[in-house]
Structures are given as structure tokens and as C-alpha cells.
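> here are the coordinates; sequence isn't available:
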């Protein structure tokens, strides 16, 4: 089943009208029908209008998966705002950059996991120059558009707003005022600025339209055979397309979204079992395998499961498929933030070997080609590798305020360079080989080595740092830093790790520091592949 592209807000309005009493959203301890979800989103949308949010304003969301995150996604869309989901694992440096660079007018956050992560303290730490006007609005030179920080929970600060204040702001605004904005929202308007790490030092903002997001995930729903009444498991973070996308698909077709704030294997298995889930968008093997291969799993625990989405090497895909009952199937995918999520997917009629060894064919309306990265010539022979490039409705419009990077990535004829290496077989299925450049992929997160290198380089003892990925069974790879110290300078491995801890997201902190005094060089560049060879050889 599929659905017509639209804004996220209108998708929810239509679903609440068509299936008001059907279960729309489930978190541990909370169940909402589509009507209840729409009402909660509308309450927040009225508050956003009440605090002065205009169409096109940027509304940042710093939250893990939770009910407030979901209603904020739809509320922002209802008022015509551009959503800025922020990676909840970011620390001071990344947070300050995203809030300022995105032009966020308001940041919505929560204390739902305050015993583990204090988002408010992180925000205040990332904006040390924050000041407060007599009228209660905020001011920060590094984030000139920012006016409010709102906490769903206890604000603990006189100038930080809470949900009670939002209720007051909503009081004078009617639902009709919110609904009146719908006519002005076009599917080609900016919907989301999703930040992703690249070869730059800091995350860059991919600007995605309503059509890119909703049409991409409508096509996904079709390939997943997701239909009204199905139950979609979406444990991945909703600040990524891997979490926001399945939510979009489920609301679009009328399926129930089942999620959790923090994944653990025990709770994941329990949720799959008790909620009788039909579709699992676990996506990453560190989630999929820990549920499907859980030591406490009983034969009937996954009897309701029909489709499992997972991306992994062929041998792991075969092992995971073997754990499913005979009527269930595995699906593979290739995508990226710049494509609003999916670019290719396997289909129900693909043979099993094609599912485990390829990423399937392009979605309808998306074109794919392979280009020689050295000559920029089109690769026409089936099976020949090259850079994967795509073109279609799902392509981002630009990197926010970065015309140079945009021009490097989006070519004049609309083709988007992925920087990934792959090949097409004779029937158009894509096989993915890896990155052309040095981007790390850590547990599903794109990580720029340059960002880690730059932070290490700020340490007084560090002359030069180079970061590469070490293979890891759980996270696919983890960062390892090779470091040369200044003459007569001293630094310990733990000292450099401590230098990164709390300043970079935890998954970016090097797992190991190796000290070197000379480097493997080409004529002018350090040969990172030789550094990787050292790691692989040692392992």
C-alpha cells in the first residue's frame, strides 16, 4: 500500500479523520489512537502559533524517541515550520553549531531521560553566552534567531519555558488558525533540515522537501507491503530518517507505530513479542541480531513478523533470515540522508540470494547510475564498480547555507553524488561496497574523521592526528586515532580520550590512541589505507 505525497501534518490529519479510533502510536506505558495523537499535535501546534512561530521558521527538536518527539514532529509541520531534528547524542560543539547554523527560533527538549542525559544542561553548555531579555526571550550571539528553549518536564531555570507555559500560549489560538495555514503549504516547500556528518568538520544540514520525505517513505511502504492495520516497529532514533521515515510510512498507510525511548535487547524482544509486530524496521544489525538471536527468544515470539528491514553483509543477512519463520522475509535497502532515506530497496519478488547480496532496485521515480570516480564517465557495463549517483524526487534541495558543498554534490543535471562505491547487475540491482572517501560508519552514524582529528589537534601536545575505522562486530567500525606529538610534549592515551569525552558525541570518541613518529606517505598525502591495514593486521 502507498499514499500520496503531502506534508507530515496533513498526513496525520487525514489519518485521524479516516481511522480516528485505530491505534496510531505505542510507547511502553502509552497508547494513542490516531485521533488522540492528532489532538496532542494540534495542542502543541496552537502553542507554536501562540509563541509567534511563522511558516518557514525553524523548530529544533532535541529529544530521544518519545511521545513528545512524535507530536512535535507533526505539530511543527502543521504550522508550516521547518523541522530541525537534532541528534540526541551530540555534545557541546555539535549542538552549538546546529542550533546556530540552522537558524532555530525555538528548541523543544525533554527531561524524560534526565537520569541518563540532561539535555537542558547540554543546551546551556553549548550556548555559554546565552542572555535573557525582560520579556523572557533568549539571546545568543552564536544563535541569533533563537528566542526560546522549552522543556517538556521541569525547566529548573526562570527563563527556560515548560509545557505549562506552552499551554498558556495555546489558550488564545484556535485549531482553525492552525488549519488555515494548510492551504499555503506546498509539497515542494522545505520540510526538514536533517544534519549529517560529512567530510567537513561539523555536521551539515540537508534540506528536504515535504515531497522528498513523504513520497520516499510512501515508496518504502509499498516495497515493505505495509498496509492499514499492520504494526511497524521503529526503534531507531527519530532524529534520523531511519526512525522518522518508518513513522511517516505508518501514518501514511494507517499502520501502528511501535517505538521505545532506549533500545535494549531484552526490552526489544519483549516489545516484538507482546505487541505482535508485523514489520520490523530495525535496520542495523546491532539491533536486529540482538532481537532475532536473543538467547531468551522462544519459537513463537516472532510468529507475527512478516517483514524485517536490515542492512548487513551477506553472511549476516543469511543468518538472520534463517531465524525467521517460513512466511517471513528479509528486506535490504541503500539510502542516505541526502535522499530523504531510501534510494533502492529489494522487492517481494526478488530471490533470496539477491536480497542478501544486493540492496535492490531504485524506488519508482528514482534513477541510479554508476560513474567512474576518476574520469566522471558513465559506467555502462553491468558489474563494473564506480561511484553511486542518484536522481529523483527524494533528493535534497541543498546543503543549508553551503553553496560550494551543494555544487560539489548536486550536479548541474540533478544527479547527486553519494561518495559511495557500488555496482549494478544486469537487472539494475545495486551492490554496495563501501565509501569512496574516509567517512566512518559507526553503529549507523556517519562520522567525519576530520571532525575528530580537528578536536584532537586542539590539544596542546598534539602535532597531527589521523583517524581511521577499526572493524567492529557490534558497530561495524569504531574510530581509532593515530597521533604524533609535538617534540618534547607529553600526553597519555587516556588523556587524549578524556580530551574528547564530553566534547564529542560518545560514538565519535576514539576507542584507541596509537602514537607514531612518522607516517606512511604518498607524494603529498598520508596513506590512510595503510593505517587501516595496521589495525586489521593487529586484530
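Thanks, I have it. All of these numbers come straight from a predicted model, not from anything done at the bench.
> from here on, contacts and neighbour counts on C-alpha atoms
Noted.
> surely residue 474 and residue 286 touch.
Yes - in this structure residue 474 lies within contact range of residue 286 using Cα atoms under 8 Å: 5.7 Å.
> out of these two, which sits in the busier spot?
residue 286 (18 against 15; other Cα atoms under 10 Å).
> so after the helix or strand where that one lies, what's the next helix or strand?
Assigned by DSSP states H and E, residue 286 belongs to helix 285-292. Sequence order places strand 307-310 as the next helix or strand after helix 285-292, per DSSP H and E.
> next SSE downstream of that next one?
helix 314-322.
> name the residues that touch that next one?
Under the criterion Cα atoms under 8 Å, 6 or more residues apart in numbering, residues 289, 292, 293, 310, 311, 329, 330, 356, 357 lie in contact with helix 314-322.
> residues contacting the third one?
Taking Cα under 8 Å, 6+ apart, we find residue 293 in contact with 320, 323.
> quick one: it from residue 283, how far?
Separation of residue 293 from residue 283 (Cα to Cα, to the nearest Å): 15 Å.
> use this one as the comparison:
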């Protein structure tokens, strides 16, 4: 079936019904295909399906009811996949916690979501998450709804359970009971509550259903060209919509092999790509830039890499050209999304011109509408309407009403421009825009221009107070290795390339820009400097 523009229209993903239905279908359809590779552990789709059903059985044995919130606070791993999919298959609503959270931040989300069960990693990056949680509980108001904590390791405090013991608890549950529970979960039921990053205040939980998740990432997989036999290095964190859904769910839909990487390291990524013949590598532009610039890149065989999906306000054209030219990546696509819209709003199409891919985030995905709250060709707030828009913020009708109107339009808080063909160019967050002498300055637009300078590797621009103009731009710049770019050089170059009000009045150099676990620049930290 094709839409009015000749584009393939993907179905409503009703063949699966729920995420649990997707797991069962993949276990049969791709039974002998490798589903997950984690070090020496290699699990087929048939075995993954069996593990997920054991996890679901354990949830039933533990008293998890449909609609209960089950949280997970752990890095990318096979256990994360099995624990999360088991809970969701049992009808629970998944609440992924950011691995960068401190104990008090995690406790706040657990408290506000009313999570009954928590899966938590033992130690990660030298931090004991169990100890951090215990400290937070000792110092805070407690978690009255939390009945069980399961540690994803072989060791756990006396009042917590190990992952092995938790799974053993489900052995007495009849397989028919598990199958009946999985089959009873409707597509209209919530599948997850993703708490937004909180860059503009207290995090809020976007409620997304099974049907929304399945439809959105069936479309994503179709537009990206993900296929059976692909080997997918998942560096994007699972706690993020994109890592979990464009990673785990999309692979289940197409029978691709998941290779979870818990921490991004260029050396590890290069080794994985070569050893596992990785063909698919989504991630932020900085990830791909670091691979291209690594001094040992040529000693690794990266020839299997064929698909890259990236997204950010700024994707340098040179990056797209280098991925295609130097690494031979056949398909490079950009996309735009936010948690409140199931993580996907627009996406490029295979065959798009490299300049279009670099300069825009593609067009609205099938089943959605995108408009800009401004005259044609000028920047304005991006509004989205369609099947992908959240039900609302969890137990927060006031915050929901601020962003979601009666007609179903979601105010994203992002600023962009639509071209006549419907391609969206993100210019910034509303909160990041600053005003220079009465002119609106959009940092992402300035960053895109500064990124064209041959000695600029990475850049972020923030507005800072100015006694005469109100605000002016301050650019934080990462130089390419071995270059000697100065502040005066870049400012002089900028005056030749952009309107005077956009030119940064100051440039500061950093070895790296501060980024959160999702790869986004933490501009609040830069402003604080």
C-alpha cells in the first residue's frame, strides 16, 4: 500500500497486538537467528523468547498486575532486555531510569511513578547503585509503593533479591498462565512511562502505549531499511526511548542481532564493529565523528557498516560525506523526535541528497502532521499531531494541558523551519534562543555555521548577559587535534560568514563539550561556567 506521495505506508502493527506479542512472534519467526550478543554469550531468538517468558512468569509469581509500574535502573545489557520485556509482557508499565541519575533523583522518579518493582544493576562505572538507592531512602521520605528490589547480579543485600532468585520464583507458574497474561494485554494499554530529561525543570513522565510503540518503530525500521540479518551495535542507552525502541523493539521486528554496549568507548565500538561485522550503528553525530577521527580506525575492518541514523540540531554535511566516502556507509539518515511523541516525529528517506540529510531532520513520518507556529520559511515552535503523541504526562494534568491542546497538537518546545517539501530544520529549543539587540538568535543556526570552519570539531553556543545588547553569544569550541585556532581567528571568520548579531562575542576552548547520556550538550552546565 502507498500513500498520496507514493511512499510506502506501514500498517498499524496490529499483527503483534502488544510488545509481548512481538516477542513471541520473533521467537518463532527468527528462532535460529542470533538475537543478542554480549561478550561470549550468544542468545538466539528462540532462547530470548524463552528467557522473556521466564521473566514474565517471575513477575506473575511476584504479584505484578496489569498496569503496575516496574522500573529498571541499569546499563545496556542482555539482562536489561529480558527484565524489561518480561515485565511489559506481563502487562506492567516500564519506567526506565537514567543511569546518570544520583540516588535521590532515582528515588524521586520511583516515588512519583508509584513503582512496585525495581530492577537495579549492582555496580556500574565504579558506583554501587544499590548503595546509592539505600542512601537516598535513608535520607528521604521513603518509597511506600516499592515492594521489591531485584539486583541484576549474583549478590544482593538480605532484603533484596538476586536476579537468579527472582527468576527461580517463576518456575512454579504454569506456562499457560503466562501465555494467557501476555495475550490479555491490549494495544491500548500503557507500555512505558519515559521521564523526560528535566533540562527545563522537574522531569515529567510521558505515557506511551503498546500500539504507539509498535506502530512508530515498525515505521522507523521500514524507513531506515533495517532487515533480517543486520547486526546492530546499540550504543544509545536503553533508558532513552531511542535506545530501547529503535534498538530492541526494531530488532525484534526485523530479526536483527542486538549487540548492547553499556558505555560508549571509541576503542570498544571499533572492536565490536570489526569483530561482530556490525552493519547498523545509530547514534549522535559525535559518536560517528569519533570513529572517523580515531587514529587506529584503519586497522579495523568496518566494511560491513551500511546504515547510520543520527539526529541533532547540527549534523555537519562533511560528516555525512565522510561516512559515505571514507567508510562506504550506503545509508545515512537523520531523524527528530522527543519522548512526548514516542521518540520519533520526522525522518529522512533513503535516497535523500546528502545536503538535505545534513541540513534537515527529514519529513513527518506516516500518520503524523508537523507544523511550525510561524509564517512560512521563518522559525517557530514545532507542533506535532498524530498516533505517536503521548496520552499525557503521568498523573500531571496541569503539565499535560500546557503542551497538549484539545485538537491533539503537541507543543514540542523546539524551534524549527519547514521547507516547501515538508522537510524540518531544527533551529533550537525555545529556552535556548537569546535576543541580541532585538534580534532573535538561534544557537543551533550559529553552531551549524561555526561547524563549517575546518578547525572546529565541536561547538555549542549559549546566550550571556550584555549591558548594551541585552544578550550576546558565547561559543564553546572543541578544536580538531593538532590545530591552533584562536578566539580572534574564529570571531573574524564569523563576521565574514554570518549577520553581525549572530557573531559570538567570545570564544572559549574546551577539550570536550559536556554531554548527557543521550549525547545532548548540557547547555545549563555551559551557562553555569
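Yep, it's here. Because the structure is predicted, anything quoted here is derived from the model rather than measured.
> quick revisit: tell me what the helix holding residue 286 of the first structure is packed against?
Secondary-structure packing of helix 285-292 of the first structure (3 or more Cα pairs under 8 Å, 6 or more residues apart in numbering; DSSP states H and E): helix 265-274.
> counting neighbours, show which residues of the helix it packs on come out buried.
265, 268, 269, 270, 271, 272, 273 (16 or more other Cα atoms under 10 Å).
> same deal with stretch 449-463 of the first structure?
Buried-residue list, stretch 449-463 of the first structure, by 16+ other Cα under 10 Å: 449, 450, 451, 452, 453, 455, 456, 457, 459, 461, 462.
> next step: these restricted to helices.
449, 450, 451, 452, 453, 455, 456, 457 (DSSP state H).
> quick one, strands of the stretch 301-450 of the first structure?
307-310, 329-331, 333-336, 341-345, 361-362, 366-371, 386-392, 398-399, 416-424, 430-435, 440-442, 445-447 (DSSP state E, counting those that start in this stretch).
> highest average neighbour count across the ones you listed?
strand 341-345 (a mean of 26; mean count of other Cα atoms under 10 Å).
> tell me the residues of the second structure aligned with that strand.
Aligning strand 341-345 of the first structure against the second structure (TM-score structural alignment) gives residues 343-347.
> strands of the stretch 51-200 of the second structure, start to end?
Using DSSP E, counting those that start in this stretch, strands in the stretch 51-200 of the second structure cover 69-73, 93-96, 117-120, 123-124, 127-128, 148-151, 161-162, 190-195.
> with distance to residue 444 of the second structure and mean neighbour count added, can I get the ones you listed in CSV?
Putting these into CSV (distance: least, Cα to Cα, whole Å; neighbours: other Cα atoms under 10 Å) gives the following:
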stretch, distance to residue 444 of the second structure, mean neighbour count
strand 69-73, 32, 28
strand 93-96, 29, 27
strand 117-120, 37, 24
strand 123-124, 33, 14
strand 127-128, 34, 14
strand 148-151, 41, 23
strand 161-162, 46, 20
strand 190-195, 25, 26
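> sec struct for residue 462 of the second structure, please.
strand (DSSP: H, G, I helix; E, B strand; the rest coil).
> quick one: it and residue 506 of the second structure, what's the gap?
For residue 462 of the second structure, the distance to residue 506 of the second structure - Cα to Cα - is 11 Å.
> do residue 149 of the second structure as well
Counting by Cα to Cα - residue 149 of the second structure and residue 506 of the second structure are separated by 50 Å.
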